[in-house]
Structure formats: structure tokens, C-alpha cells
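Visitor: Okay, predicted coordinates and the sequence, questions at the end:
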Amino acid sequence: EHKNDDLMHVLSAGKSKIFFYLLYILSQFYN
């Protein structure tokens, strides 16, 4: 179960990274 918790942590971290990356791309378009 501990491995599963680590996996969820990695997935949530990856989602936030993608989210901020998309925000960065959008800011480039609007500048």
C-alpha cells in the first residue's frame, strides 16, 4: 500500500507540473 501512496503522490505532482507548464505556455501567447 505504501508504494501505491508514492504512486499517487508522483501522479499528483506530475499533474501540477503539467498544469503550470500549460499556464507558462498560455502566458507566452498573451505577452
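Guide: Now that the structure is in, tell me what you want to look at. Numbers count the residues shown, from 1 in each chain.

Visitor: alpha carbons only for contacts and neighbour counts from here, please
Guide: Will do.

Visitor: what about residue 22, how many neighbours?
Guide: 12 (other CA atoms under 10 Å).

Visitor: An error on my part: the question was meant for residue 28.
Guide: Using other CA under 10 Å: residue 28 sits among 9 other residues.

Visitor: what distance separates the helix or strand harbouring residue 18 from the centre of its chain?
Guide: In the assignment (DSSP states H and E), residue 18 maps to helix 2-30. Distance of helix 2-30 from the chain centroid (CA atoms, centre = their mean, to the nearest Å) equals 0 Å.

Visitor: In addition, the following structure is provided for comparison:
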Amino acid sequence: MKTFREIKVWQKAMDFVTKLYQHTREFPKDE
């Protein structure tokens, strides 16, 4: 059985969250 970190859906979700965080970090503080 694969661990949850090996599942492709998990990997894609983590990539998405990382990219989303990088973009939202650039927003002004009052947003």
C-alpha cells in the first residue's frame, strides 16, 4: 500500500497549495 504522500492527487494538491501561497504572499497586507 502506498503512503498518502505517494498518491498523485496528494502531490498535485500540495503543488497547487504551494503555488497559491506564493501568489497570495504578494498581495498587500490589507487584502
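Guide: Yep, that arrived. Since we're looking at a predicted model, the values are computed, not measured.

Visitor: And residue 15 of structure 2? What does it align with in structure 1?
Guide: Under the alignment (TM-score structural alignment), residue 15 of structure 2 pairs with residue 12 in structure 1.

Visitor: Provide a list of residues in contact with its match.
Guide: By CA atoms under 8 Å, 6 or more residues apart in numbering, no residues touch residue 12 of structure 1.

Visitor: For it, give its distance to residue 3 of structure 1.
Guide: Using CA to CA, to the nearest Å, residue 12 of structure 1 is found at 14 Å from residue 3 of structure 1.

Visitor: What separation is there between the corresponding residue of structure 2 for residue 22 of structure 1 and residue 6 of structure 2?
Guide: Counting by TM-score structural alignment, residue 22 of structure 1 lines up with residue 25 in structure 2. Going from residue 25 of structure 2 to residue 6 of structure 2 by CA to CA gives 28 Å.

Visitor: Lovely, talk soon.
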